[in-house]
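> Sharing a sequence plus its predicted fold:
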Amino acid sequence: MLGDKLIDGVVKRHKLIIVIFAVLTVVSAFLMLGVKINYDLSSYIPGEADSTLAIEKMQEEFGAALPNVELAMPDMNVTAALAFKEDLLALDSVSAVIWLDDQLDLAIPLELQDQATVEGFYKDSVALYQITADQNDAVASLLSLREIAGEEGAVRGQIVELAEAQLATQSEIARIMIFAIPIALIILVIATNSWLEPVLFALVIAVGVLLNMGTNFIFSEISFITQSVAAVLQLAVTMDYAILFLHRTNEYKEAGDPLEVAVKKAMKKSFSPIASSAATTFFGFLALVFMRFQLGPDLGLVLAKGVVFSMLSVFLLLPALILLLDRLIEKTTHRPFLPSFKGLGKLVIKLAVPILIIVALIIVPAFLGQRSNNFIYGMGGYAEDSRAARDVRLITDRFGNNMQMALLVPRDQPALEEIFIDKLEELPEVKSLTSFISVSSSALPPEIISEELTSQILSDDFSRIIVVSNSPSEGPETFALAEHIREIADEVYGPDSEIHLVGENFVITDMRDTIQEDSIIVNGLAILAVALVIAIAFRSISLPFLLVLTIEISIWINLALPYFSGTNLSYIGYLIVSTVQLGATVDYGILLTQHYMDNRKILGKKEAARKSVSDTAGSLISPAFILAAVGLVLAAVSSISVVSELGLVLGRGALLSLGMVIFLLPNLLRIFDRLIEKTTWKADFLPDSLIHRKEKQEFTQNEQS
């Protein structure tokens, strides 16, 4: 509950508050430009993961990283290919280039050499270079490589993924907001009675968004996913706070209260329901903080912080703007565009049995389906018509996949290393293998080998084996190969030996294992936190179960659809939607349940359910449609696969939650009415005896008339 002194201060100094918010907004807009963005999902794997420790050890022992990008050039003879390699090495962004001359003696005709090795780098007059480029400025690296490759050349690899994510994030945020804000305004114009009110809502929440995004400077960096979705999600999930506040103000004005009194009453009376709604969203987002995969805390903290700033904007800035612009709001009123929903309430009650039967039939398949999806754990693919997708096709069609791995084994155990290499070469996925033993023999002293090659494959303590496999960047075969190589290493060297395995497949495998471990914890904490807030708000034991169940059913259906349609689903999106959809849409159920509890004090359970649907449908539609529209805009505009998919699933989830709250929840409240009364403190439901007496009186009056 807001204190009277604070309320009086806001009303009395409303112009000063507007000035303060204006200054803070401008400052936040400048601070937002300095927030560092991280585009590498692998950096969010826990520091204790095997792949993270392996990368650190390789950098410590060898310094040089694995090749992170491939470049293919057509119409090249060997002489031209060698000259082009020197051109690549001359680029500021390139630190190393590997080609055929690093594997074979080119003085010997290629026809007389190992054809598998030759065709790994040179096939049908196309030269394929393995390049180590600067990841810290991936965009500059990619642009320089594409410039030297020209339209005929092709570039693929990690640098492309990082650069494309960075370019998309920088260019698409503005485009997303350009589409999302007008759509939200149109929905609000339809849902309200004033042309100016929607602008006021959007302005207040936009200020909260800017304050949130600007204060991200307190973090060392945020992920590109957070940067892409945080602003638009905050806009969508907190807009209803402003709507509820202004509606409450208008109610008091219509009751005859002067403007200042109406605003004060609205601040006092609307704080509790808005705070309860915000708390469920806040804790739903905050559950992501407990993910070991650090993208969860990254996104969760920013979104939870956004809820706080939206609350501050609604209870400080919005009252000030209402006091300043009330006359203009009055002059811009229009007739209601939304129809009456009395018929909808009757329909929900009439269809109670079919609705319950349908839900009972689909709940188990939906629950099992959403747990059986074929998940993607990395960045996903590129847009079909993009240069990146074209380049991937060109290189893959000619050379297949080239998964780079570096295996660090103890240098002082050459006999075991030779056994390890023999077992690796037996794997059908392995295309090539380079090690000190493979270019010499285990008995040959390192002094005879060139210093340049020795430094790449030998350190004081480790021998580095470079392996190239024909595995995609992600997929079941990728995980299987990573796990198989780890098993071979344990078999040869023992599980306690210091073996370090580096490569994208090991990173993706650790990412998969980490995210899967997070799933149960994060979902459990989100459900527990939201249920606790509902229990406190309603002082009830049973209502949290019914409300959470309603939203969870919609989540299960939403996340099961990819399984039944045979499409892949990003596990990052799956986990985020599981918590965000719960936190953002359980508010719909809270609003309807609050009306049901109030109506049950004067009506029977059937009439209370019907009236609750009729009274709240209009209020529920606008936030649900805004969240759905924002999600679909993300899906349509973003070229980042994981962001686009997140938007699609979240938008679909908002509509499913709305449908479940309107059609399922009222009937659950009716069925469990007696249980709710028994498990809710001071429910004060209308007694059955009074209900029957009232119904009898109404029947008698109808008979007489």
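That came through, no problem.
> CA atoms for contacts and neighbours, from now on please.
Noted.
> which stretches of the protein form strands?
Per DSSP state E, the chain carries strands over the ranges 37-38, 69-73, 94-98, 122-123, 126-133, 154-157, 222-223, 375-376, 403-410, 430-434, 462-469, 500-503, 569-570.
> quick check: angle from the second one to strand 94-98?
Same thing as strand 69-73. 60 degrees (axes from the mean of the first three to the mean of the last three C-alpha atoms, to 10 degrees).
> distance between strand 69-73 and the chain's centre?
Its chain's C-alpha centre and that of strand 69-73 lie 31 Å apart, by C-alpha atoms, centre = their mean, to the nearest Å.
> Show me what it packs onto, helices and strands only.
strand 126-133, helix 138-149, strand 154-157, helix 158-191 (3 or more C-alpha pairs under 8 Å, 6 or more residues apart in numbering; DSSP states H and E).
> From the contact counts, what lies against the last one?
Here helix 158-191 is seen to pack against strand 69-73, helix 138-149, helix 197-214, helix 224-254, helix 605-637 when contacts are counted using 3+ C-alpha pairs under 8 Å, 6+ apart.
> Mind doing that once more with 6 Å?
Using 3 or more C-alpha pairs under 6 Å, 6 or more residues apart in numbering; DSSP states H and E, the elements in contact with helix 158-191 are helix 138-149, helix 197-214.
> Looking at the helices and strands packed on strand 69-73, spot the one closest to residue 96.
Closest approach to residue 96 among the helices and strands packed on strand 69-73 (C-alpha to C-alpha): strand 126-133, 5.1 Å.
> what sits up against the closest one?
Applying C-alpha atoms under 6 Å, 6 or more residues apart in numbering, the external contacts of strand 126-133 come out as 67-76, 93-99, 121.
> one more structure, for comparison:
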Amino acid sequence: MKEDINEVMRNMKEGINWSIKDNINDKTKGYIKESMGKIAEKNQKRKLTARFAAFVVDKRALFLFIFAALCVFSIFSSSWVQVEQDLAAFLADDAETKKGLKVMQEEFVTYGMTNIMIANISYEQAELIAERMKSVKGVFSVAFDETKAHYNDASALYNVIFAYEENDQRYVEAINALKEEFKEYDMYINIGLDDVYIDTIIKEIVVVSIYIGIIIIFVLIFTSQSYAEVPVMLITFISAAVINMGTNFFFGTISFVSNSVAAVLQLALSVDYAIILINRFREERETLPAREAAINALSKAILEISSSSLTTICGLLAMTFMKFRIGFDMGIVLMKAIAISLFSVFLLMPGLLMVFSKMIDKTRHGNFMPKIPFIGKFAYSTRKVIPPVFVVILIAAIYFSGKCPFVYGYELLKTAKQNEMQIAKNMIRETFGSANSLALVIPAGDYESEGKLIKELESQDEVEYIMGLSNIKAMDDYVLTDRLTPREFSELTDLDYEVAKLLYAAYAVRDEDYGKVVSGLDTYGVPLIDMFIFLCGQAKEGYVKLDQDLQETLDEAYTQMSIVKQQLQGENYSRILVNLRLPTEGEETFQFLDTIREIAGKYYDDGSIYLVGEASNFYDWSKAFSSDNILVGVLSVVFVIIILLFTFKSVALPVFLIAVIQGSIWINFSFPYLTGSYVLFMHYLVASAIQMGANIDYAIVISNRYLSLKNEMSRREAIIEAMNQSFPTLITSGLMMAVCGILIGAMTSEPVIAGMGECIGRGTIISLVLVMFVLPQILLLGDKIIEKTSFTISPFIRALNAKGTIYVDGQITGQVSGTIIGNLRGIIHGDINAIVESGEMKVLSENPGSQSQGE
């Protein structure tokens, strides 16, 4: 019975579906009910998608114009996108570093500064160069001495502070002036100019994109069956990428990572969609004119493409839940990219197929894609061997990936290519060692507590150098925050004592400290820096008359003190600069950061203390990673497994597919441990989410083909044919993803981008190997488990009792008594007395009293 019913079901395509049954067994009834439900559901969807497809194809000129206009607009709007180069900006809002950075931006002025190393010079030359640097316009100060911190191995290191803020264009001009002044020397400048750095990255990505474009053209030619199919797909890809870049301004600010790699990853993640549609069009074109072929191809491909995109979107969606908001940034940018790619395939590509249809017909060529029956044969013969071996490899991969050496900074990362800034930084590090600088932000106004804090921190072995207002020496061994009486201040500045007393009186009145004026000023102490700045202000306003020499001395000192105060003291907070003898990351460093907080907590409330610097940034990242790692891993698996459950309606099959892809992730991140290389924590989070969301499609393609074919042929033949049919999709999509990742890793110098590309490229290759040489064996061995854990979802059923003349358009199950006029397609259990005007009627089984007639 089941075989006969299947034959009838395969012949059903469109129209009104009827099923009239009486006294049949429950098993047959349930099967027929399920089959008819599927047919009705498909017919309803086909009607909707067919109408949509016809509209798109018939209005193709409109859609071509819309996409052309969007591309032109996006070319201009792409310059509106704000790009954030500092990854610390993507820390969670409650992260200490994020809070501290906000306070520092509001409270302090940060002047531009840089380290400049000049190699192959004598110490005498180094001294002369230091003096020349001070005379360059825009240079405020140059720190250089005979210690090894500034002169080592015939190389000099100058700490240069500029008179302009970091975001001032004059700061860039001053750096360029230094480069020009000392261009005859071997000079290395360690600068962090956002615009320069981003321009370097963009130039590298452009070169990578050109290489990828050339490779993609060859891949498309190899996998296509007409040369004219290639421009159709290229125009679709390029339009989607341009529109995506041009619409990023809706997000306000995006990271330099998303800005750099979104277009490349968009192509790699969405190439399947265009391939599916063009394959459908090719099949329909065999028997139909171009218009009808395009309509049928689009209507059939919509659901298939949409389903394929869901797993990718789920992987990207998991990234958006990361506490480290770079995941949210990349997630929304790439999800928008996938959505735009879908719209381009659905709305733009059908019109392009119509435009190029004649050329597609004229430029057809033979199929360059080889058959791979040997893989299917190998799978069948090793179905009982490979799965146990894979389990052993999986256990080892779990162990090795658990020991993956994650890092949170760039210092230990190596890239195949290095830019000018990286070369300079490495040269300085190799010659003078690395610096670990922190800013300790504390409440302002209590110089005494600040001084005690500085002294206690200075006593720590881990502290190399510390600077705050309370330990900067001014004159005569006084520090800037020492309280001086009028007598002491007059002696220090050669100011007349009576004038000094008047000055102190004016200061007390300004601060509404009238008690000091009444009780006497002789013992009234004011911090040196505050009184000095007050004196200069009074002199500028003409309240205090000074001789010319003293005025010039005060003006010079005032400039220096003002710059120092702007950097170290704000309205509500003060800043202490701390250099550590520890690396920028590691357990020892992170523990000492907690020690600094404990010491500062003795003098200030814990909630008002902030540590800001690379080390604190990495510490915050390490704490976020511990939770993000679990969150992203669990969510990506959960989201994908839900999609797979409804796709395959089996419990076991999604588990098998997830095991294969998760296994590829574990194997991928076993390599760093085995090769002794380091991995930025972000690489794992992003690459694993993309692997789970995108590479799972390769496993879905093979599984779908096998499950469909095994009902028509033996399991051995089914797996061989499934691999043959899946190979073009796997090699096209997988090869593009792998090539994109590998080229990004090899040809970009930015460690975040390069490492991410390397991990994605390597992970894709591993995924391809596993789905081609491990998954088929798992499907064969687990076939019975897959069938036993299958389930069905019953369609929505509506009961209807009616009499009279009734119009029916849809599937029904039940008893009908009367005369039927119309197209009938279904299974009837009972008696028929009717004329078959067209088509056929076949008796599946004989029952007593049953009869049929007609042609």
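Yes, it's here. Computed from a prediction, not measured in an experiment: that's the story for all the values here.
> And the TM-score between these chains?
TM-score of the superposed chains, computed with TM-score structural alignment, normalised by the length of the first structure, equals 0.86; 661 aligned residues with a C-alpha RMSD of 3.0 Å.
> before we move on, back to that, with mean neighbour count and distance to residue 394 of the first structure as added columns, please give the helices and strands packed on strand 69-73 of the first structure in CSV.
What follows is these, written out as CSV (neighbours: other C-alpha atoms under 10 Å; distance: least, C-alpha to C-alpha, whole Å):
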stretch, mean neighbour count, distance to residue 394 of the first structure
strand 126-133, 24, 11
helix 138-149, 18, 13
strand 154-157, 23, 7
helix 158-191, 19, 15
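> Would you format those as TSV with distance to residue 533 of the first structure included?
Formatted as TSV, those follow (distance: least, C-alpha to C-alpha, whole Å):
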stretch	distance to residue 533 of the first structure
strand 126-133	50
helix 138-149	44
strand 154-157	46
helix 158-191	28
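> Which among those is found nearest to residue 387 of the first structure?
With C-alpha to C-alpha as the criterion, residue 387 of the first structure lies closest to strand 154-157 of those, at 8.6 Å.
> And the closest one, how far out from the chain middle?
For strand 154-157 of the first structure, the distance to the chain centre is 26 Å (C-alpha atoms, centre = their mean).
> so stretch 633-649 of the first structure aligns onto which residues of the second structure?
On the second structure, the counterpart of stretch 633-649 of the first structure by TM-score structural alignment is residues 743-759.
> got the buried residues for that stretch?
For stretch 743-759 of the second structure, burial by neighbour count (16 or more other C-alpha atoms under 10 Å) applies to 743-759.
> circling back: let's have the helices and strands packed on helix 158-191 of the first structure in JSON lines, adding distance to residue 508 of the first structure.
Listed next are those as JSON lines, based on distance: least, C-alpha to C-alpha, whole Å:
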{"stretch": "helix 138-149", "distance to residue 508 of the first structure": "20"}
{"stretch": "helix 197-214", "distance to residue 508 of the first structure": "29"}
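> what comes up buried for the helix ranked longest in the second structure?
When the second structure is parsed with DSSP state H, its longest helix is helix 614-648. For helix 614-648 of the second structure, burial by neighbour count (16+ other C-alpha under 10 Å) applies to 614-622, 624-625, 628-629, 631-633, 635-641, 643-645, 648.
> how close does the nearest residue to residue 590 of the second structure once chain neighbours are set aside get to residue 584 of the second structure?
Distances taken as C-alpha to C-alpha, 6 or more residues apart in numbering place residue 619 nearest to residue 590 of the second structure, at 6.2 Å, with adjacent residues excluded. Counting by C-alpha to C-alpha, to the nearest Å, the gap from residue 619 of the second structure to residue 584 of the second structure is 9 Å.
> cool, residue 257 of the second structure as well?
Taken as C-alpha to C-alpha, the span from residue 257 of the second structure to residue 584 of the second structure is 22 Å.
> With neighbour numbers in mind, choose between those two.
Counted by other C-alpha atoms under 10 Å, residue 257 of the second structure and residue 584 do not tie: residue 584 has more neighbours, with 25 against 21.
> That one touches residue 615, doesn't it?
Yes: Residue 584 of the second structure is within contact range of residue 615, at 4.7 Å (criterion: C-alpha atoms under 6 Å).
> hang on, the earlier thing: among the helices and strands packed on strand 69-73 of the first structure, single out whichever gets nearest to residue 277 of the first structure.
Closest among these, using C-alpha to C-alpha: helix 158-191, at 19.3 Å.
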